[in-house]
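Colleague: okay, structure incoming, though there's no sequence with it:
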């Protein structure tokens, strides 16, 4: 039996409470929490494997071509990246891993009795926040809408509409079903809204291209859970999968999912926005289910590791363990230790430092083919990042973990 929303929320809240106070919001600050819970159907036990807190997103003019800086520090994205860190750790384990090696397929397979559940303390930014406009004379419906509009969490998204053909007359128009970039001040960000990212993961899986090239099948969320008094199941379902139900998408491995969506207003997050907490916390927090020696808990500011000096801001020292760069290093180190996969990719061990991030993403051929079709069918307006942001390589002297 899968864990209830109550169990998932309690596990995530308790895990955050157990982490050091450093980096958490001050008394007048608020944040959003997202978490991923792993459920073992064999033992009927659940545990938190990743957490993320954050509300910030940097503009496209501040993006780092070396992969050191997080572009998107919304809680949902941080939790997902912390989950990737957990997956790499499990892929590297010799025993008691969630994965098993398949010699015939020359890849890893997630053991069938594991499943994953997602939690967030707020409705995802973007389409899931937008209420369908229904004309009605029903006084009860009108009264409900009035209560919603007076609530602290208003049904409104600051995420900006994307139009492939050019600028929009009103990029903030609350039109249901459209793709949007993250809200934020200053220059527009290239990061897609959390609604759109969850919708993408709902088809391609949450594992991303690099890990996808190492495993047999994508990893999906079994349920999406929200602790919110104003979230709507109908709006979230539309954002995650129903807005594309009239379109076809057929691939052998990648299939649009219909996860269980659950909402409960009963769980009050300690750091939720409220009258005494009006300032968003400037920090991002990430935690992965890893040994303490690997520093599973990290604090970020403006997408960089907290405490980094100006002198080292443009070096790997500034990079969080969940940054593109550090997760890329995890991928290359795994290739360094796995001769059979290198042979399948036709890559020599001495060539690993020569590979770019972009080149390695293309190793996931079936994933990239599915993504191209998905963009054509669903996400034609998905933002495109400049190629220079994906051409970074591994600075080998920063680590001695390469194994033959």
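Modeller: That came through, no problem. These figures come from a predicted structure and were not determined experimentally.
Colleague: hey, let's count contacts and neighbours off CA atoms from now on
Modeller: Will do.
Colleague: the closest residue to residue 79 other than its chain neighbours sits in which helix or strand?
Modeller: With Cα to Cα, 6 or more residues apart in numbering as the criterion, residue 79 has its nearest non-adjacent residue at 4.1 Å, and that residue is residue 52. Assigned by DSSP states H and E, residue 52 falls within strand 45-53.
Colleague: quick one: buried residues of that strand?
Modeller: 46-53 (16 or more other Cα atoms under 10 Å).
Colleague: figure out how far the helix or strand following it is from the centre of its chain.
Modeller: Later in the chain than strand 45-53, the nearest helix or strand by DSSP H and E is strand 55-57. Counting by Cα atoms, centre = their mean, to the nearest Å, strand 55-57 is centred 13 Å from the centre of its parent chain.
Colleague: what packs against strand 55-57?
Modeller: Here strand 55-57 touches strand 72-74, going by 3 or more Cα pairs under 8 Å, 6 or more residues apart in numbering; DSSP states H and E.
Colleague: next one for the comparison:
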């Protein structure tokens, strides 16, 4: 890849971040502690020959800026996650506020918004401002126009498996000692596995271990010298545990399932991540090789974490789902609010910087009009970033058990609840267009079923788990069949959170008997379960 495009993706992301107000960004606390955060964006890389109406199918996204432009469409910052006790049953608070997850959820909102511009019934008013439309519709489903690529930028390595080597090499002995009591409990590499891997030195010269056994889910950096391991957030040992899987695990799942998610399966083709640009890959002091050699080693680890550990199922996924292998590139463009940038600017006597408790979500093309207005209007207000604290808009507090819907002003536009409402708003737009077409042809058939499908009687869970969903089948091949057994009392450890999962998955074959699939590589994935998705867009709980 040409360096200009790699660094342009990073620079355009940081430039967009710089345009946002200071409120919600890292600051210096009253006690003198400096804050830091992580930045992530999802950007389109668009061939210069593209237009708002057509991109030639023969064009390809070049790696040179002479033939491409970079357009960040969703930005997120943050490092926080909600504990199990604060999971919202109505989907009105964000469980995971890590930067990469916020950027991806913003991308889902952007897809819905773009489709609303494309809808025939909205073309005369919704796109009066002449916004670019990057989607096309074929065979009843939306997709990105030919030649457009999707890239993610992250200011540091994603938490979890992709950053295990880098973390181990940069940790001080004091930091590593916080997990020493737990290292012995981790599965070790089998001889056959170790023989196939190059030895990787840690910061103290000891070998890293490979998790080649069992359905292990590890809390944070517990057993930080093991890799190919699913991990939960947060990483700090003194934090309240959660059941949120690491960003490495989630990005890896997008390599199989796409960025669009289960909710959009009916209206969108799968949208794949073409590549990641990652910052903050510093060479450790103990490394005796060159910077280039270190980057090769880290890149190999990231590739293994984000798609290499899923290769066992790549020939068993139901079309259109398949294992995509996003390109991995590193950038030296500095993010000024990264931990390393803040740390390097402080005097030696300064206290260690701390992660910001706030997150930002910014979708430049999405207006700041009231969330209840899902039809896009001309002359929309200028978009504003959302400042998120503890899963909700700053100054609004979610209160357990959460059976009363959070006030509209307190809900993020990227929460499950608001994404469901936006999705149903889009469905209504599309249904109205079809109904108008039927009526113009003197045909009223189908109107009832179309409008019924748009209303709020179906739960978020029901819309994600449609009969015959190939998305859900692909997810089952990835994870196995999972039945969560909810934790009781205070959630203090992963062992408290019971799950029943199976590895025996049969898939009907058109050419013969059912096929026995490989053991799901992400077996043991922690899920909140159906009880946290049984809400409707009207705010009703439909639990059995």
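Modeller: That came through fine. All figures in this text were calculated on a predicted structure; none of them were measured in a lab.
Colleague: circling back to that earlier point, what is the corresponding segment of the second structure for the strand holding residue 52 of the first structure?
Modeller: Under the alignment (TM-score structural alignment), strand 45-53 of the first structure falls on residues 69-77 in the second structure.
Colleague: once aligned to the first structure, how far is that stretch on average?
Modeller: For stretch 69-77 of the second structure, the mean deviation from the first structure after alignment is 0.9 Å (mean Cα distance after the TM-score superposition for the first structure).
Colleague: so which elements touch the strand holding residue 52 of the first structure?
Modeller: Partner elements for strand 45-53 of the first structure (3+ Cα pairs under 8 Å, 6+ apart): helix 5-18, strand 33-40, strand 72-74, helix 75-92, strand 283-288.
Colleague: and the helices in the stretch 101-250 of the second structure?
Modeller: Counting by DSSP state H, counting those that start in this stretch, the stretch 101-250 of the second structure has helices at residues 164-170, 173-177, 180-183, 191-195, 247-257.
Colleague: I'd like those written out as CSV, with distance to residue 153 of the second structure and mean neighbour count added.
Modeller: Shown next, in CSV, are the helices of the stretch 101-250 of the second structure (distance: least, Cα to Cα, whole Å; neighbours: other Cα atoms under 10 Å):
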stretch, distance to residue 153 of the second structure, mean neighbour count
helix 164-170, 18, 21
helix 173-177, 27, 13
helix 180-183, 32, 13
helix 191-195, 32, 11
helix 247-257, 12, 23
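Colleague: closest to residue 458 of the second structure out of those helices?
Modeller: Taking Cα to Cα, helix 247-257 is the member of the helices of the stretch 101-250 of the second structure nearest to residue 458 of the second structure, at 23.0 Å.
Colleague: which residues of the first structure does that closest one align to?
Modeller: Using TM-score structural alignment, helix 247-257 of the second structure pairs with 194-204 in the first structure.
Colleague: mean per-residue distance, the matching stretch to the second structure?
Modeller: Looks like 0.6 Å for stretch 194-204 of the first structure (mean Cα distance after the TM-score superposition for the first structure).
Colleague: I would like the residues contacting that stretch, please.
Modeller: Residues outside stretch 194-204 of the first structure that contact it (Cα atoms under 8 Å, 6 or more residues apart in numbering) are 74, 76-77, 124-128, 179-180, 182, 218, 220-221, 236, 239-241, 254-257, 367, 370-371.
Colleague: among those, which lie within strands?
Modeller: When those are checked against strands (DSSP state E), the matches are 74, 180, 221.
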